[in-house]
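> Please find the sequence and the predicted model below.
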Amino acid sequence: MNDAEFDQPDFLEKLRRGDQGAYRRLIRRFHGSLVGVASGIIGSRAQAEEVVQDAWLAVFSGIGRFEGRSSLASWLFTIVLNRARTRIGREGRMVALPAILDGAQGGERAVDPGRFLADGHWAESPRLWEELDPERVVGGRQLWEHVQAVIETMPAGQKAVIILRDMEGRDAEEACALLQITPENQRVLLHRARARVRRAVDELTGAAAPARAVARPAVSAPAAPVVRLLPRATPVVRLLAALRLWWTGAGRQPPMKARMAAA
């Protein structure tokens, strides 16, 4: 079932009738991401689970009032994030919320400046995921399990943003509205989160940071993408595809050197 089908009138009608099969599909699809985003606000996965459980009860009782002005997914995330903020406020931590989501993580750098030439291009093109051994990386979900572990250890704001943008496919405007952050903070948080995942993938695949080069290497023709071997229309496919486009696209734009090194 693709995400667009959750907004179809017949599926919404099943939810309003209390169809257990429809609710199981809804929970199976969104529960993990809802918990991840909530924990990115609260900072505790256990408390995030409680918040999402309460949110599901609110969905069950309030689905009849859902008017379809937004997507069902946006409605779900709004409910969960509002309840996460309420939990923070009840525990007297609301003052700390802006600091959680402002993108400031000390002197963290997204990418080592030594990986660029003077003109801003890559000293050596990053190893692309389509060049990886599918049997070693994709088999047994090794790559996805590794990425999940990295996301779980991210600073709260980075975790919430990368789940919304790259795993759930929310656009920048919606992510800013849901998290109540500025576009600039959203960009910085997403950039740093993607860089963390990229470093983790490099560690898993043995792609070490290259030494500074003196000339731009030739870029070979791409092979069939590894991500095509994974089931389509899932959060992991969205995340890997978004990261690959971000990484390869950034390497083609010299001005990104300063932004990637400083972010």
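The structure has been received and is ready for your questions. Numbering: from 1, shown residues only.
> Please count neighbours and contacts with C-alpha atoms only from this point.
Noted.
> For residue 71, see how far away residue 4 is.
Residue 4 is 9 Å from residue 71, where distance means CA to CA, to the nearest Å.
> which one of those two has more residues nearby?
Shown here are residue 4 and residue 71; by other CA atoms under 10 Å, residue 71 has more neighbours (15 against 10).
> So what's the residue count around the closest residue in space to the more buried one that isn't next to it in sequence?
The shortest distance from residue 71 to any non-neighbouring residue, by CA to CA, 6 or more residues apart in numbering, is to residue 7 (6.3 Å). Neighbourhood size, residue 7 [other CA under 10 Å]: 14.
> Quick check: residue 7 touching residue 72?
Yes: contact criterion CA atoms under 8 Å: residue 7 and residue 72 qualify, at 6.0 Å.
> Which residues are in contact with the closest residue to residue 77 other than its chain neighbours?
In space, and not counting its chain neighbours, residue 77 is closest to residue 34: 6.5 Å by CA to CA, 6+ apart. Neighbour list for residue 34: 52, 76-77, 80 [criterion: CA atoms under 8 Å, 6 or more residues apart in numbering].
> Return the subset of those lying in helices.
In helices, judged by DSSP state H, the following of the contacts of residue 34 are found: 52, 76-77, 80.
> Just the buried subset of those, please.
52, 76-77, 80 (16 or more other CA atoms under 10 Å).
> want to try JSON lines for these, with distance to residue 45 as columns?
Converted to JSON lines, these look like this (distance: CA to CA, whole Å):
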{"residue": "52", "distance to residue 45": "10"}
{"residue": "76", "distance to residue 45": "18"}
{"residue": "77", "distance to residue 45": "16"}
{"residue": "80", "distance to residue 45": "13"}
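> From the residues you listed, pick the one nearest residue 94.
residue 80 (15.9 Å; CA to CA).
> Surely that closest one is in contact with residue 50?
No: applying CA under 8 Å as the test, residue 80 and residue 50 come out as separate, 10.4 Å apart.
> try this one side by side with the last:
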Amino acid sequence: MKGTEPDAGVLVRVAEGDAGALTELYERYGGPLFAFLNRLAGDRGTAEEVLQDTLLAVWRSAGTFQGRSSVSTWLFGVARRQAHNRLRRVPPPAAAEPCDRADGLPGPEELAVGGDWLEAALARLPLAQREVVVLHFLDDMAHQDIAEVLGIPVGTVKSRLHHARTKLRECLHEQMA
């Protein structure tokens, strides 16, 4: 049964040129990958384009998967590289704003009724910190998996999380003031 086939088996089929297997991977991981990319890019259209680039890269490089990590970790790594390639060319507009500028962000009233201050605060984090926050808190990845996706030591993941929490806390305090 294809729906319960392990991810590694589906990836082998992708490497063999099975387009249906790529569709199956998309059905399994498209949502989480898009959410990750959308938070990195800060723009839905860019995230959609990067997801397409990611699927093309998976199609072309599925045969290089060596099983040293889970398929999901490998997919997030491919998506991250594609996002970095795209964002190097066109940086996200919100990422350039410093955290101490409150222009355009929701005030306490909007926060009280469900305003999305977190998305605005995430957009203000440096990309390296935003990645670890999104992977850890929003995609529920363990520190070791994040380290594999990003190609950095676990200690660096922890350090980036620490700095990101501090910056997010500062942004929240600004919004509550």
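Looks like it arrived, so ask away. These numbers were taken from a predicted model, which means no experiment stands behind them.
> from the buried ones among the ones in helices among the contacts of residue 34 of structure 1, which is closest to residue 262 of structure 1?
Distances from residue 262 of structure 1 to these, taken by CA to CA, are shortest for residue 77, at 30.9 Å.
> where's the most centrally placed residue in structure 2 relative to residue 77 of structure 2, distance?
Centroid-nearest residue in structure 2: residue 36, 2.8 Å away (criterion: CA atoms, centre = their mean). Separation of residue 36 of structure 2 from residue 77 of structure 2 (CA to CA) stands at 11 Å.
> Next: residue 110 of structure 2.
Distance from residue 110 of structure 2 to residue 77 of structure 2, by CA to CA: 35 Å.
> quick one, which of those two is more surrounded?
residue 77 (20 against 13).
> And residue 122 of structure 2? What does it align with in structure 1?
In structure 1, the residue paired with residue 122 of structure 2 is residue 155, using TM-score structural alignment.
> wouldn't that match be in contact with residue 42 here?
No: contact criterion CA under 8 Å: residue 155 of structure 1 and residue 42 do not qualify, at 11.0 Å.
> So these two - more neighbours on which side?
Under the criterion of other CA under 10 Å, the comparison of residue 155 of structure 1 against residue 42 puts residue 42 first, with 25 against 20.
> gap between the more buried one and residue 106 of structure 1?
For residue 42 of structure 1 relative to residue 106 of structure 1 (CA to CA), the value is 20 Å.
> cool, residue 176 of structure 1 as well?
In terms of CA to CA, residue 176 of structure 1 sits 22 Å off from residue 106 of structure 1.
> likewise residue 48 of structure 1?
Taking CA to CA, one finds residue 48 of structure 1 at 26 Å from residue 106 of structure 1.
> Which of the two has more residues huddled nearby?
In terms of neighbours (other CA under 10 Å), residue 48 is the more surrounded of residue 48 of structure 1 and residue 106; the figures are 25 against 6.
> is it true that the more buried one touches residue 39?
Yes: at 5.0 Å, residue 48 of structure 1 and residue 39 qualify as touching, with contact defined as CA under 8 Å.
> what about residue 105 of structure 1, helix or strand, and which?
Assessed by DSSP states H and E, residue 105 of structure 1 sits outside every helix and strand.
> Please read the previous query as pertaining to residue 100 of structure 1.
Element membership of residue 100 of structure 1, judged by DSSP H and E, is helix 97-101.
> List of residues touching that helix?
With CA under 8 Å, 6+ apart as the criterion, helix 97-101 of structure 1 contacts 41, 155-158, 181, 185, 189.
> ok, so of those residues, who is nearest residue 238 of structure 1?
residue 158 (16.7 Å).
> Wait, the closest one touches residue 185, no?
No: using CA under 8 Å, residue 158 of structure 1 makes no contact with residue 185, being 9.9 Å away.
> who has more neighbours, those two?
Comparing residue 158 of structure 1 with residue 185 by other CA under 10 Å, the one with more neighbours is residue 158, at 30 against 18.
> list the contacts for the more buried one?
40, 101, 103, 189-190, 192-193.
> quick one: buried residues of stretch 13-28 of structure 2?
13-15, 21-22, 24-25.
> Over to stretch 56-70 of structure 1?
Within stretch 56-70 of structure 1, judged by 16+ other CA under 10 Å, the buried ones are 56, 59, 63.
> For residue 112 of structure 2, give its distance to residue 24 of structure 2.
For residue 112 of structure 2, the distance to residue 24 of structure 2 - CA to CA - is 40 Å.
> now residue 5 of structure 2
On the measure of CA to CA, residue 5 of structure 2 and residue 24 of structure 2 end up 10 Å apart.
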